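K.L.:
Mind folding the following:
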Amino acid sequence: MGNSSNKAFLKKQLDAWKLRHSNGNETEMKSPKRRALFLGSALFALTHNTAWAETWPARPIKLIVPFPAGGSTDRIGRLLATKVSAALGQSVVVENVGGAGGTIGMTRVAKSTADGYTFGVGANSTQAISTFLYDNLPYDPLKDFVSVGKVAEFSNVLLVNEKLPVKTVQDLINLAKAKPGLVTYSSPGVGTTSHLSGELFQNLAKISVTHVPYKGAAAAQADLLAGHVDFMFDVLGTAMGLADSGKLRVLANTGRSRLKQYPDVPTIAETVPGYDLTGWFAVFAPSGVPSDIVERMNSVINKAMNEPDVVETLLKTGYESVTGTPADLTRQLEQDLATWGPIIKSIKAKTQ
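P.N.:
Sure, this is the predicted structure:
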């Protein structure tokens, strides 16, 4: 542990000792004999705690992916597990725990023993959006988890049917203002990132468009291709394939900056200031995991996400490898909670 961690640990032990033994009588703590006894106990605990952190990991680590096998979260989780396992010299076992938009798996993470042997691959959807989307969510995204590190980011793209007479984001805004409520957009369902991208768009652009929810992305894409709806926000990998068919037109991406894969595609924010819907994946641990373990895992993850083969693999599938500190991830989560709370509450997108 660093000096600051040592001081914090000793203070915590001192406070606990006072509570257990002094019964409010401060004179007992002034006894040299009692103080020496306390310091000896605290130093033993400190040494034991440090030694434990230094020997971690002594057994296989579990990485919970809160979505079914084969999806994007699963692919990123397995890629990460392979790299972390090689770096630590210990097996990292991926366990898929899907259901309820990823919240069942992240609940499992939150309720796991905080010993450094269970981590989870969360996302902005499971940690921020679901907080407002689901009633009685079994976990608090800030209190029940320890941030370990972000691993990837992604953007959706704004697609329109090629027959729609718009070539830019401003054209679409002008059309929506000329026909309030008549311009439509599809999504895979209420509360999905695609749906919320549209809500954020109309809120910031000050337009009125009509949301048409479908049961899944395939149906939403099919009606956009058929011209039954006017536009859609879709994931990059799928969207660019549809655009290449010539039946759809890409107007912009939802992120804060232009995509490395498609530098000619502008961001929505270039037309609508403040617009940013950048999705992300990150590693979390149950609250209470020792800081030394969190810091070491963060270091290993950052090194893995910077490896050229990882960067290339993610780019090919529409994702960008990212790194950062646990504090960076916590700030991102706090920002997303502040952004999505009012939006989701305003549309009452509650999942029963």
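
K.L.:
Going by C-alpha atoms from here, please, whenever you check contacts or count neighbours.
P.N.:
Fine.

K.L.:
Quick check: the gap between residue 346 and residue 131.
P.N.:
14 Å (CA to CA, to the nearest Å).

K.L.:
who has more neighbours, these two?
P.N.:
residue 131 (21 against 10; other CA atoms under 10 Å).

K.L.:
which secondary structure element contains the more buried one?
P.N.:
helix 130-133 (DSSP states H and E).

K.L.:
what's the answer for residue 202, then?
P.N.:
helix 193-205.

K.L.:
quick check: angle from the helix or strand just after the helix holding residue 131 to helix 193-205?
P.N.:
The first helix or strand that comes after helix 130-133 along the chain, using DSSP H and E, is strand 145-161. If you take axes from the mean of the first three to the mean of the last three CA atoms, to 10 degrees, strand 145-161 sits at 80 degrees to helix 193-205.

K.L.:
For strand 145-161, which helices and strands make contact with it?
P.N.:
With contacts taken as 3 or more CA pairs under 8 Å, 6 or more residues apart in numbering; DSSP states H and E, strand 145-161 sits against helix 217-226, strand 231-235, helix 236-244, strand 248-253, strand 278-286, helix 291-305, strand 320-321, helix 326-347.

K.L.:
how about this one, so we can line them up?
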Amino acid sequence: MRDSRSLYGPRRALLATALAAGLLSSPIAFAQGATGSWPSKPIRVVVNFPPGGAADQLARAVGQPLSEALGQPVVVENRGGANGNIGGEVVAKSAPDGYTLLMSSGGMVSVNPHLYAKMPFDPAKDLVPVAAAARVAVYLMAKPSLPPANVKEFIQYVKANPGKLSFGSPGNGSSPHLAAEMMKSQAGLFAVHVPYRGAAPALQDLLAGQIDFYFDPGIGLQHAKTGRLKLLAVGSMKRSPLFPDVPTLHEVGLKNFDADTVFGFYAPAGTPPEIVNRLNTEINKVLRTKPIQDRIVAMGGEALPISPAEFGAKAMEDSKRFGAIIKERKIAAD
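P.N.:
A predicted model of the protein is given here:
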């Protein structure tokens, strides 16, 4: 009869090997392993709007210094459509390993659930907030040939010509669209909405005179400076440092008018907290640098380095605010 003690060593080694294999295949161990070596390959940032818009500009502005901080390329990929839902779904259904992020306007998280009877994913459950990038205001702009010289005259002009003027937006339910609906509601205006697939094409048609006015998310400010567009008002609670003489809509009588939205980075639900926190830390460092702050200000925004929890709370607050105007104006998705 063999001594059982002679089998103890091999059995213990076998058991240890089996346990190690099981542990390494567990989600917890995988997350710990991924966190320890992360990042070891390029990081993809999906922008859920077309090139040229505010989300795209912010992703590229932050992407380069973030790449330098992490020691890996940050590759921006535009996946526009369905008011941000297409790009959002791509990220929501990606592996939660920190290698796929979403750069989105706050609208996809705060607005789309109010617009769509059914979405292919649940932003609140399938995505986690990583880092805000900027608070983005919208600017009421008109084509230069439009007669009004200021925003008070503009409101009176639109009111005197119901249905004769048209305005563009990046799409139904986008923050510029909601800003226009808020203005129409408070001022009692009627104008025709022309939705586009992104902010850039809407801006191009305004420059070409194909539409009469537009709430711009900052990408058209250079044209306001050169006189190619007429900047009438800011759709925020405070004036822009770039245009200190341009009033807010709140100042001219549309009380508590606030169409600001927060753009930022999200990750698939289940992404290890250590990776989320590392990303938040590095992105916030980038946002505190003067070159990036200046670039965001030039876009008409304000850098917003806050925690993931604060970012998530802001999205919930905006959801209530924008949800109310969507319900009132009976706005639906395309």
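
K.L.:
which parts of the helix holding residue 202 of structure 1 are buried?
P.N.:
With burial defined by 16 or more other CA atoms under 10 Å, the residues of helix 193-205 of structure 1 counted as buried are 193, 194, 195, 196, 197, 198, 199, 200, 201, 202, 205.

K.L.:
how about the third one, what does it touch?
P.N.:
The neighbourhood of residue 195 of structure 1, defined by CA atoms under 8 Å, 6 or more residues apart in numbering, consists of 186, 187, 188, 189, 211, 213, 233.

K.L.:
residue in structure 2 matching it?
P.N.:
When structure 2 is aligned by TM-score structural alignment, the residue opposite residue 195 of structure 1 is residue 177.

K.L.:
so who does whatever residue of structure 1 lines up with residue 331 of structure 2 touch?
P.N.:
Aligned against structure 1 by TM-score structural alignment, residue 331 of structure 2 finds its counterpart in residue 349. Going by CA under 8 Å, 6+ apart, residue 349 of structure 1 touches 133, 190, 191.

K.L.:
Under a three-state scheme, what state does residue 349 of structure 1 occupy?
P.N.:
coil (DSSP: H, G, I helix; E, B strand; the rest coil).

K.L.:
What distance do you get for it to residue 187 of structure 1?
P.N.:
With CA to CA as the criterion, residue 349 of structure 1 and residue 187 of structure 1 are 13 Å apart.

K.L.:
try residue 78 of structure 1
P.N.:
28 Å.

K.L.:
Of those two, which one has the most company?
P.N.:
More neighbours surround residue 187 than the other of residue 78 of structure 1 and residue 187, with 29 against 19 (other CA under 10 Å).

K.L.:
what separates stretch 275-293 of structure 2 from the chain centre, distance-wise?
P.N.:
16 Å (CA atoms, centre = their mean, to the nearest Å).

K.L.:
so it corresponds to what in structure 1?
P.N.:
Counting by TM-score structural alignment, stretch 275-293 of structure 2 sits on residues 293-311 of structure 1.

K.L.:
What lies in contact with that stretch?
P.N.:
53, 56, 79-80, 83-84, 87-88, 116, 148-149, 151, 320-326.

K.L.:
again, only using 6 Å
P.N.:
83, 148, 149, 321, 323 (CA atoms under 6 Å, 6 or more residues apart in numbering).

K.L.:
how about CSV for those residues, with distance to residue 107 of structure 1 and neighbour count added?
P.N.:
Formatted as CSV, the contacts of stretch 293-311 of structure 1 follow (distance: CA to CA, whole Å; neighbours: other CA atoms under 10 Å):
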residue, distance to residue 107 of structure 1, neighbour count
83, 25, 19
148, 17, 28
149, 18, 29
321, 26, 23
323, 24, 21
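
K.L.:
Out of these, the closest to residue 228 of structure 1 would be?
P.N.:
Residue 228 of structure 1 has its nearest neighbour among the contacts of stretch 293-311 of structure 1 in residue 321, at 35.9 Å by CA to CA.

K.L.:
show me what contacts the counterpart of the closest one in structure 2?
P.N.:
Here residue 321 of structure 1 is matched to residue 303 in structure 2, going by TM-score structural alignment. Going by CA under 6 Å, 6+ apart, residue 303 of structure 2 touches 133, 134, 287, 293.

K.L.:
what do we get in structure 1 for the first one?
P.N.:
Alignment note (TM-score structural alignment): residue 133 of structure 2 maps to residue 151 of structure 1.

K.L.:
Its match: what's it in contact with?
P.N.:
Residue 151 of structure 1 touches 281, 282, 321, 322, 323, counting by CA under 6 Å, 6+ apart.

K.L.:
swap in residue 70 of structure 1?
P.N.:
Residue 70 of structure 1 neighbours (CA under 6 Å, 6+ apart): none.

K.L.:
Quick check: it is in a helix.
P.N.:
No - counting by three-state DSSP, residue 70 of structure 1 falls outside a helix, being coil.
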